[in-house]
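[1] Quick one, what's the 3D model for this:
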Amino acid sequence: MEKFKLYQSGIHYSNIYFKEDGVYHEKLDIYSNEFEEIAILSEDDNKYYNENYRINIYELKKKLKSYSDTFKKSYKINEKFDTEYKEVYSKLDDFTYVQRNKKFPLDIVVVDNNVVGFICVSRENCTVLIEEGYESYTPLKMWEENIPNEKLYGIRFDGTYMVKMRDGISLSTDVFLPINVEENIPTILIRTPYGKELIHSTYYKYIQRGYAVVIQDVRGRNLSEGVWDPCVHEREDGEDTLNWIASQSWSNKRVGMIGGSYLGYVQWAAASSGNPYLKALVSIVTSGSPFIDLPRRGGSLLSGVMAWAFAVSEKKFNPSLMMRDDWDEILNIRPLKNISKIALGYDIPFFNKWIDHKDHDSYWETQNWHSRKEKIKVPALIVSGWYDDDHMGTTQALDIIKDYDKNNRKAVLGPWLHGANTTRDINEVEFGNNAIRYDLDYYYLSWFDNKLKLIDNKIDKGEPVEYYTVGDNKWKTSTNWPINNTITKTLYLNSNKDAKTSLGDGRLVEECLNDGYDAFNYNPDNPAPHIIDMSENEIASPGNYVDVEKRDDILCYTTEAFKEEMTITGCVVVNFFASSSAKDTDWVVRLTDVDKEGNSTKLVDGVLCAKYRNNFTEPEFMEEGKVYKFTIKTTNISNTFKVGNKMRLSITSSAKNFIFPHSNTLNGYDSNEYITAENTIYHGKEFPSNISFEVEIDS
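    Predicted coordinates for the structure are as follows:
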């Protein structure tokens, strides 16, 4: 019989016994804080472990012997090899083998050539399944060293409350409390549009550690009253909920918030109210202001958010509505208000509002938490990835905390998608074995303990920023973001009027040379691709654009091969001068790293609708043929260009599956009428189009 102990975020939740006649388990009763009697593992039990810990126990039992045989062989650090189940593994260190090419990988712990445990991580949890006595070879060592002899509590469900907002609408709110705690306690608040019951178990670990946990359905969602209008009411509703928590008999009036994506947005919205009870944020892949992030990036309308809009179009979250094989046809429907009618059979009222409010008016400004940044003073731990489709939201959050005292800000920025910290490979782009962190859940708890319980646990000491450099595949630290040890480098666009495609003569050079221009025809009926899978709801993935860049509606400007390595860290700013035969169009810029084989891997991109070149509130249409200056700031990246690689800037006017194609008419992206536009980029001393970025230097 083999006995394994299952932990999540440092808490022992179950014992798993692999016997010849089957699998048995004894599970922690979280309410009494005592273990249940040993029992055979049923199909329902296995489903429970798979859903809550992302470990399929039955499947693992079948593989254990094969794993033991495989890992008795000698492998080198970073060496890749396959198991008989066609899984790819690579050696991280002396005791850990990490799984590649898989979301939520199952990493393996090996001691003295024996398989003794497994590790699986997500955005908010790290799960360890380990043979008793080998805990110190896993992330559990970190928990034991920093929180020894931790006291854990049983859980009491206090009830579901309909909490009344200032306008009389009541929001369904679940309250959980630790049992046998006499004093008033701090609270962790989670507000979600996805159904609060779906995430109860994610936050049990905080209740077990002496926190009240309050989970609320936002307005119009699941069991809450009101009309669902994304982001519109979250500042006021967040503040009213904070006030309600502070008024409860069990509350010590110190509240923290946690969550990712929309659950991150509601944190910053609440913080922008200036509420005095909000003392800590754990902001994970947060969404930002509507015209900077979603859904109107740069004034263009992101078609990539349609999958999300479908999933939240009903009262209850329905992710199956994202899974379609006809997205190409759906996204071509005009007018846009007909998309949901044809695809789903009903209107999506909030999407219709997005269409009706064409410019940045009061409707959009209500959702703009960043514009109220002078009221945001809450200590914040920020987590995001370079390829997070909400990374512009994180950029805005980083802008807010950059002036905080050092001990009130922390950021972890990795090579991750929106589903952060869950994969080491994206679209055949490989990162290091160290790309996934085992310590994020420890950071989250430590941040709350420090800011809500006022425990001096050193989480606020050391360098506040940790970031991952792609190419070097290294984690680095910095005092702030943007990082300090950089110099600004500017490269200028240049060509002999033939920058079309990557095979043209477009160059990025260090000196502003002769005047010139490059023109391309943008046909909205044939937009350039943006490499994503719509059903995955990940619209910022890296990808190889080598084939896309062969299109003649894409201008490419490329450096010579680098003779020395160069690391850029931060956002990229593209300043360019352009004209169009149309009164309005879109501009899309993309920076790629071109390797010696010619693969062109996307690093960052940016979008701007031409009429919003000066501001989003007062659109200014172009005059045909007149030259205008445009500036686009991209998302952030840290990337090392290797010797022999090249940097490439591409400029075009479309990105299919990312933004709805601009019609080149005054009706923008929502028009049945399309016209082809001749769009021209100018460069040289009169029109010094350029790209600037921050290059790391030795500090």
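[2] all contacts plus neighbour counts: C-alpha atoms, from now on.
    Noted.
[3] which residues of the chain fall in helices?
    43-53, 57-70, 140-146, 204-207, 234-246, 262-271, 306-311, 327-330, 338-343, 349-356, 362-365, 391-401, 440-451 (DSSP state H).
[4] Out of those, which is the most enclosed?
    Mean neighbours per residue, mean count of other C-alpha atoms under 10 Å, is largest over the helices of the chain for helix 262-271, with a mean of 27.
[5] Show me what that one is packed against.
    Helices and strands touching helix 262-271, by 3 or more C-alpha pairs under 8 Å, 6 or more residues apart in numbering; DSSP states H and E, are strand 185-192, helix 234-246, strand 251-260, strand 278-284.
[6] if you set the cut-off to 6 Å instead, what comes out?
    Packing partners of helix 262-271 (3 or more C-alpha pairs under 6 Å, 6 or more residues apart in numbering; DSSP states H and E): helix 234-246.
[7] contact partners of the helix it packs on?
    165, 253, 266, 269-270 (C-alpha atoms under 6 Å, 6 or more residues apart in numbering).
[8] in the protein, which residue is closest to the centre?
    Closest to where the C-alpha atoms of the chain average out (C-alpha atoms, centre = their mean) is His418, at 2.7 Å.
[9] Could you also give me the structure for this second sequence? I'd like to compare it with the first:
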Amino acid sequence: MKNLLILLILVSLSITLKGQSIKFEKAALSDTASLTKAMQNLAKDYLQQSQIKGQNIEPNDLYLIEILAGKYERAIKTIQSTRDGVSGQNGHPDKLPYELFAKAKIKQSEKQTGFETAYRKVLSDYLENCSDQLLSSVNIVLTTNDQVAHFTNQFKENYTKASGPAITQEEALTLLKSYFLYQVFHRTEPIVFGEIKREQNRRYHIERKLIISPIDSAEISVTVVRKRGTGPLPAILTFTIYADSSNINQAILPASKGYVGVLATSRGKGLSNDSIEPYKHEHNDVYAVIDWISKQPWNNGKVGMFGGSYNGFAQWASMKDSVPPALKTIVPCVSAAPGIDVPMENNIFYNFPYKWISYVTANKYLYHTDFQRWNNLQNAWFQSGAPYNKMDSIDGTPNPLFHEWISHPSYDSYWQSMIPYKDEFAHINIPILNITGYYDDGQRGAMYYYNQHLKYNPDAEDYLVIGPWDHWGAQTTPGANLRGYQLDKAAQIDIQNQLIFDWFDYILKGKKKPAILKDKVNFEVMGANKWMHKPSVAAMSNETDTFYLGSHQSNGHYTLLSKKPQKEYLNLQVDLADRTKQNNADYYPWPIVADSINLNDGLVFISKPFQKDKIMNGSFTGELTIVSNKKDFDYSVTLYELTPEGKYFHLSYYIGRASYAKSREIRELLTPNKETTITFDNTRIVSKKMSKGSRLVVIINGNKNPYAQINYGTGKDVSTESIEDANAPLLLKISTDSKINIPIWNEE
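    You can find the predicted model right below:
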């Protein structure tokens, strides 16, 4: 769901009317006219009671109540008053769907016409005045990504709970909000899709067709978008598995920038009748599409590619065997790397890819279902203690691809066949711009491609741009606030609309290189509001702060030491059979800045206050000297900055499986009760200025929660283990000479 809608749904109640009630005469849900009147009366009474009692309604609630009460002119003024200092979405005004809705209601009254006619006129006027770039993103702003059914169900649920003749003010506001979302998007989305399509066809020649791959006769669905009246141009291709109506934006956008936009979808999607098999065929299918593009009269022989996540993976996959001759550059953002960061990371399978399988394979487009189903499933699995491979049995729907995936827990030939592997990176010799974020879920996949490419082709023209963005922000236009962290102004760049196409103009049209690319590695320093530029990832830091694990305990935590202490052992115990407690459930950086964290989960180490400002630049590494009572275990290391103001700033984290510490390709079990050294380095890159007086917080923990596999330590295939294999609690004796290495940039 889009950020705008999330903010609207989750905004806290802003008026203090507890204990008060408002009259509510309930109508039957099936009686549309009476229901509309009942909700309008509720909105009017809400406004009236607030006015009588002199209680202010927060503007982000006020405008929607005014719209429902029929106060449309007032609502528009309220909406406009909320825009000061608020950036819109993709260049469109903030709260645009609601302003257009209110304007249509006014026109409906003035012209004595139906709402559909009035809204179509208001919308078409807005669309005609949009630039090509704004038109390419307008459906993102005006539609809900298939959430109308959710809004409908949410309203009906709230309406059923409400009972007259009076409800509380809190209940009234919740009901009004849910009715508002249901009303606005239920009534406008069908019109929006139709009018946008009409305007697109007026400006562009849009062709949808099915092409047949000469490699293996696969059917691939392709959409081509060309600005009317143009000749042969470079083509920009997006290849995706996410086939739905909004994807055409990825072809409209290049066409609006002076290119031919091409959207292709994975075999089995769209017009294709083949089987849907994620990740398996892109190395052939993308190559075939690029070859087809190069032979079309509207292409000048040059093709570029862009896109994020799966679409980033597809770009790298296309070059596995060789680089397509017409492919001149790629811009992979937040690129997924199968077997590296999805569906497993450091050989631990996460749970979220399970639901992703249904999302992309259940039909030719996308399968939208209730989030609660997946949340209930992972919690039910966790509480049951069932083996991981019984997940679909608990769900009640067979999932063959899930079983296929978990049957390959090592990075073996199954995963290696999907993307370039080792010296297959050597022949990739086209310019590349990689983009990812410090808080991108797929950062380790994106960095795998980048690091491997330069390892096997050191002279490659491969650039990296990384900043304080998440998986979505690093492939679009990042918002000003990310999970409670206010981005520096320097980090608020338009990635999708500006940086990416400045790069294409540089490579495909001979224009100037984007100014931000002053060196091969370009990164924003959080808290310093500046960019740094280095020739390599290794050059991001010029010092290392090494910390050891102190045995002295105070206020529930241990100390981090800068000098190696006398060797002792600290005990970390995880009862894998206990479902009343989770371990490492809070490693994920949400929020990024918090007032407090759980200091009772795992072993917590805190350093002394820094004597001067420090810039942490790069990926932290570590070395744990450890004795385990089991043959294997999963563990985590999470880093925070504890600021002088008492805030916890999430820096980075690592989750891994001990038996794959030496290689993700070969499992090497531990000898129980024998000391071993486990090293780790595949951690998330971050750049953050840490203030004088701040302290470093390190949490070492075992992994037992509903979000990933649970490793019971028997040495068997982890997917087959169950709570019956838990036996004695996992006991880790961690030596104090274990160390955590923090990469630092010293500006002195």
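[10] ok so, going back, how about the contacts made by the aligned partner of the residue nearest to the centre of structure 1 in structure 2?
    Counting by TM-score structural alignment, His418 of structure 1 corresponds to His471 in structure 2. By C-alpha under 6 Å, 6+ apart, the contact set of His471 of structure 2 is 440-441.
[11] Just give the number of residues close to Tyr674 of structure 1.
    By the criterion of other C-alpha atoms under 10 Å, Tyr674 of structure 1 has 18 neighbours.
[12] And the one 3 residues further on, by the same measure?
    Neighbour count of Ala677 of structure 1, defined by other C-alpha under 10 Å: 21.
[13] cool, Glu171 of structure 2 as well?
    Glu171 of structure 2 has 17 neighbouring residues, counting by other C-alpha under 10 Å.
[14] Next, the buried residues of the helix or strand harbouring it.
    In the assignment (DSSP states H and E), Glu171 of structure 2 maps to helix 169-203. Neighbour counts over helix 169-203 of structure 2 (16 or more other C-alpha atoms under 10 Å) mark 169-189, 191-192, 195-196, 200, 203 as buried.
[15] Does anything pack onto it? Which helices or strands?
    Against helix 169-203 of structure 2 (3+ C-alpha pairs under 6 Å, 6+ apart) you get helix 148-161.
[16] what ranges do the strands span in the stretch 401-550 of structure 2?
    Assigned by DSSP state E, counting those that start in this stretch, the stretch 401-550 of structure 2 shows strands spanning 432-439, 462-470, 481-482, 485-486, 521-525, 530-534, 543-554.
[17] Out of these, which gets nearest to Val331 of structure 2?
    Comparison of those against Val331 of structure 2 by C-alpha to C-alpha identifies strand 432-439 as nearest, at 4.8 Å.
[18] Comparing the closest one with structure 1, how large is the average distance?
    In the superposition against structure 1, strand 432-439 of structure 2 averages 1.5 Å from its aligned positions (mean C-alpha distance after the TM-score superposition for structure 1).
[19] Identify the residues contacting Leu129 of structure 1.
    Going by C-alpha under 6 Å, 6+ apart, Leu129 of structure 1 touches 5-6, 117-118.
[20] Roughly how far does it sit from Val98 of structure 1?
    According to C-alpha to C-alpha, to the nearest Å, Leu129 of structure 1 and Val98 of structure 1 sit 14 Å apart.
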